[in-house]
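**Q** below: sequence and its predicted model.
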Amino acid sequence: MTASPDVLEDAPKAQEAPLPSATLGGDSKRSVEQITLLLFITVPFLALVAAVPLAWGWGVSWLDLGLMVAMYFIGCHGITIGFHRYFTHGSFKAKRPLRIALAIMGSMAVEGPLVRWVADHRRHHRFSDAEGDPHSPWRFGETLPALMKGLWWAHVGWMFDGEQTPQHKYAPDLIKDPAIRAISRQFVLWTAVSLLVPPLVGGLATWSWQGAATAFFWGSLVRVALLHHVTWSINSICHAVGKRPFKSRDRSGNVWWLAILSCGESWHNLHHADPTSARHGVLKGQLDSSARLIRWFEQAGWASDVRWPKADRLDSRRKESAAEAA
């Protein structure tokens, strides 16, 4: 079981012996890691930009499309259900095989080592849209130029910041778990698996190098870029615009057009109003595929003690007037 950020605030005070590192670079990002990060941002993005003219001129096969969609939603749900709702916020308890599977699925999204991801996000919730938040779009002020600069920072820039979140302070529970610590340190391995599965399947299915190459382009590069920018949009767009029907101490908003691609994460206002809720899309018509899968895990006996939203809890967090929610 994971603990919520509120519980973890006092954890470092009771800590006596130093914990082992859960990432190869520890809390700092070395220059080689920064260069690698830049490559993993720019190369898939260039592939995403090239995807439109390529699809227009040559088309995309059903196999390539299927691999892209399958790998996208495996990684996306690994992030939303695993890294976010389970490991960061403890929205439910998971049996050991599911816990390991979610850690690996999230790692295959190529968004960084598990423990670093969780530490950053717990810190984000502790200081959301205030000083100390690692990726608030309001970091530089509220004027239009400042917001434009802040949106870039929240979307991409913060990942190159030299000041890193101390993992031993914000994620000691995960560092103490040998299996989770190992998966976090094996991030390069899971990245390689994530990138190589599509060309392997594409090559074997078509029995050609061309099939492997196109599968790598769509199922690896384009998929990773799309998932990256959707995830980063939760940090940037969902903290700058969107409806806010629930009370929160920050500027988190609901952005409906990101709901399907973000697997329910863009119903961000409720999440910040009630961070441990297993469902983010709680209002009528708000699709949340992550919550649906958690429900299936619960019905299968793989998950338990799920923190589903309750009517009285939601009512206590609603804004008093409709005008405030607009």
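**A** Thanks, I have the structure now.
**Q** all contacts plus neighbour counts: C-alpha atoms, from now on.
**A** Noted.
**Q** quick one, strands of this structure?
**A** With strands called from DSSP state E, the chain shows them at 93-94, 303-304.
**Q** tell me which of these sits most buried.
**A** For the strands of the chain, average neighbour numbers computed from mean count of other C-alpha atoms under 10 Å are highest in strand 93-94, which has a mean of 22.
**Q** give the other helices and strands that that strand contacts.
**A** strand 303-304 (3 or more C-alpha pairs under 8 Å, 6 or more residues apart in numbering; DSSP states H and E).
**Q** if we can go back for a sec, tell me which of the strands of the chain sits nearest to Val7.
**A** When these are ranked by proximity to Val7, the top entry is strand 93-94, at 15.6 Å, counting by C-alpha to C-alpha.
**Q** quick one on the thing from earlier: right, and the strands of the chain - which one's nearest Ala273?
**A** With C-alpha to C-alpha, the closest approach to Ala273 among the strands of the chain belongs to strand 93-94: 21.1 Å.
**Q** against Val49, how distant is the residue nearest to Asn235 when sequence neighbours are not counted?
**A** Nearest in space to Asn235, with sequence neighbours left out and distances taken as C-alpha to C-alpha, 6 or more residues apart in numbering, is Ala154 at 5.7 Å. Summarising the geometry, the distance separating Ala154 from Val49, computed by C-alpha to C-alpha, to the nearest Å, is 21 Å.
**Q** just Ala182 next, same as before
**A** According to C-alpha to C-alpha, Ala182 stands 35 Å off from Val49.
**Q** again with Gln167
**A** Taken as C-alpha to C-alpha, the span from Gln167 to Val49 is 35 Å.
**Q** again with Gly66
**A** Relative to Val49, Gly66 is positioned 20 Å away (criterion: C-alpha to C-alpha).
**Q** Lys169 contacts Ala11, correct?
**A** Yes. Under the criterion of C-alpha atoms under 8 Å, Lys169 is in contact with Ala11, at a separation of 7.3 Å.
**Q** biggest helix in the protein by residues?
**A** Ranked by residue count and defined by DSSP state H, the top helix of the chain is helix 31-58.
**Q** mind listing what's buried in stretch 64-71?
**A** Using 16 or more other C-alpha atoms under 10 Å as the test for burial, stretch 64-71 gives 64, 67-68, 71.
**Q** okay, now the one to match up with it:
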Amino acid sequence: MAEVNLNKLKKVYDGGVIAVHESDLHIEDKEFMVLVGPSGCGKSTTLRMIAGLEEISGGELKIGERLVNDVPPKDRDIAMVFQNYALYPHMTVYDNMAFGLKLRKTPKAEIDKRVRDAAESLELSEYLKRKPKALSGGQRQRVALGRAIVRDPAVFLLDEPLSNLDAKMRVSMRKELKLLHQRLQTTMIYVTHDQVEAMTLGNRICVMSHGYIQQVGKPLDVYDYPVNKFVAGFIGTPTMNFLEGELLVEGQKTFFTSDHTRIELPSDKADKCQSYLGKATFGVRPEKLTITKDKPEGLSFSGKVEFIEKLGDTQQVFLKVGEQSVTASAEAHFDIEAGDDVYLLPDMERIHIFAGEGENNITL
């Protein structure tokens, strides 16, 4: 087992294209760290530098106490699971899982024990004599995991391992991966563009964009306290609502105004906004908006319902506030229809204001 430390880690491709800017990240021993972000954000490049599959352009990479910048992949004590499984089609499940150990000239009895133990933990024992073409996608991915497990590495690296599975299988495999991590108690670094995977799997998540690390933290901390507008919009389904407008002061009060919307900010948030008067973005998550047809006494703004998605126990209500789109969550039996004029009551303790050049969350 080992911790992994990135110190000013950088990747520059030919032509001066910077894929990963100077990144600092500490991954603790036995931690499940998820690197998440949109395509092209640098997450897979970062993982491949840790694996030794990409040359490091600058900075330091340590696995445990060892500097591994120039250490070949086979000597880094890591195992990688790829998106496309990378199984040998002519080999049985047993031979696929044993192959790496045979290359290392591990004793035959030890190979057999490790393979059968891993197969049992992954519920693959009855498939050991089959070839990959006779397995489902989920079973193939478990074989790929088993091949990594038998090596007993210090660090597991997983590069979008569930992206080729259907939605139902992804949910099942997320559970299996979480249980596997609890059993193995080893360091895992997982790359995905799917923020639901990130939220459900990671002890901590690292959100990346354009080669920069935007925020690192526990999933709920990142969800509740996003440091900037990018993180707020990327993490969460449905996404956070954003209203573009401006901050202004009248008398002793601070307001956010947008179209026909005018919201007085509570004093604790207003105090933090005084240096950012002018252009700003108001953010609130759909579940922190209460819908009512009657004008409430508390602070609210109005909208018109465009359409509704019924989701069983809840319904997502899509509205127009002025010319801007807003989504709110409502209880399943709340009586509401397209075309209704309604009021939206935000939880003012859970609103966010983004402003400044980096669109940072100034209410934190």
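**A** Ah, there it is. Since the model is a prediction, treat every value here as computed from it, not as a measurement.
**Q** quantify their similarity with the TM-score.
**A** Once the chains are laid over each other, their TM-score by TM-score structural alignment, normalised by the length of the first structure reads 0.27; 149 aligned residues with a C-alpha RMSD of 6.6 Å.
**Q** which elements pack onto the longest helix of the first structure?
**A** Other elements packing on helix 31-58 of the first structure under the criterion 3+ C-alpha pairs under 8 Å, 6+ apart are helix 223-236.
**Q** just want the angle from the helix it packs on to helix 31-58.
**A** Relative orientation of helix 223-236 of the first structure and helix 31-58, computed by axes from the mean of the first three to the mean of the last three C-alpha atoms, to 10 degrees: 110 degrees.
**Q** for helix 223-236 of the first structure, enumerate the helices and strands it packs against.
**A** Contacts of helix 223-236 of the first structure with other secondary structure elements, assessed using 3+ C-alpha pairs under 8 Å, 6+ apart, are made with helix 31-58, helix 62-77, helix 144-155.
**Q** change it to 6 Å
**A** Counting contacts by 3 or more C-alpha pairs under 6 Å, 6 or more residues apart in numbering; DSSP states H and E, helix 223-236 of the first structure is packed against helix 144-155.
**Q** which parts of the stretch 101-250 of the first structure are helices?
**A** The residue ranges that make up the helices of the stretch 101-250 of the first structure, judged by DSSP state H, counting those that start in this stretch, are 114-126, 144-155, 167-170, 172-175, 178-185, 187-206, 209-215, 223-236.
**Q** among those, which is nearest Cys76 of the first structure?
**A** Across these (criterion: C-alpha to C-alpha), the nearest stretch is helix 223-236, sitting at 6.9 Å.
**Q** now the angle from the closest one to helix 114-126?
**A** Between the axes of helix 223-236 of the first structure and helix 114-126, defined by the same axes, to 10 degrees, the angle is 20 degrees.
**Q** ok, residues contacting helix 223-236 of the first structure?
**A** 44-45, 68, 72, 137, 151, 154-155 (C-alpha atoms under 6 Å, 6 or more residues apart in numbering).
**Q** mind checking the end-to-end distance for stretch 214-233 of the second structure?
**A** Distance between the two ends of stretch 214-233 of the second structure: 12 Å, counting by C-alpha to C-alpha.
**Q** ok but Ala328 of the second structure is inside a strand, no?
**A** Yes. When DSSP: H, G, I helix; E, B strand; the rest coil is applied, Ala328 of the second structure is found to be in a strand.
**Q** more neighbours, Gln167 and Val49 of the first structure?
**A** In this view Gln167 of the first structure and Val49 are compared by other C-alpha atoms under 10 Å, and Gln167 has more residues nearby, 24 against 13.
**Q** quick one on the thing from earlier: closest to Val115 of the first structure out of the strands of the first structure?
**A** Of all the strands of the first structure, strand 93-94 sits nearest to Val115 of the first structure, with 17.3 Å by C-alpha to C-alpha.
**Q** if I look at Pro44 of the first structure, how far off is Asp312 of the first structure?
**A** When C-alpha to C-alpha is applied, the distance between Pro44 of the first structure and Asp312 of the first structure equals 44 Å.
**Q** for the two, indicate the residue with more neighbours.
**A** Using other C-alpha under 10 Å as the criterion, Pro44 of the first structure and Asp312 rank with Pro44 on top: 21 against 8.
**Q** and the longest helix of the first structure, which residues are buried?
**A** 37, 40-41, 44-45, 47-48, 51.
**Q** which one of those sits closest to His272 of the first structure?
**A** Distance to His272 of the first structure across the buried residues of helix 31-58 of the first structure (C-alpha to C-alpha) is lowest for Ile41, with 27.2 Å.
**Q** how about the closest one: what's its closest non-neighbour residue?
**A** For Ile41 of the first structure, the spatially nearest residue (C-alpha to C-alpha, 6+ apart) is Ala225, at 7.2 Å.
**Q** just give the number of residues close to that neighbour.
**A** Summarising burial for Ala225 of the first structure: neighbours were counted as other C-alpha under 10 Å, giving 24.
**Q** repeat that for Ser233 of the first structure.
**A** Using other C-alpha under 10 Å, the number of residues around Ser233 of the first structure comes to 21.
**Q** so Pro12 of the first structure versus His124 of the first structure, what's the distance?
**A** The separation that Pro12 of the first structure has from His124 of the first structure, given C-alpha to C-alpha, amounts to 17 Å.
**Q** more crowded one of these two?
**A** Each of Pro12 of the first structure and His124 has its neighbours counted (other C-alpha under 10 Å); His124 has more, 21 against 13.
**Q** ends of stretch 268-283 of the second structure, what's the gap?
**A** Distance between the two ends of stretch 268-283 of the second structure: 16 Å, counting by C-alpha to C-alpha.
**Q** kindly report the same for stretch 232-242 of the second structure.
**A** Distance between the boundary residues of stretch 232-242 of the second structure (C-alpha to C-alpha) amounts to 9 Å.
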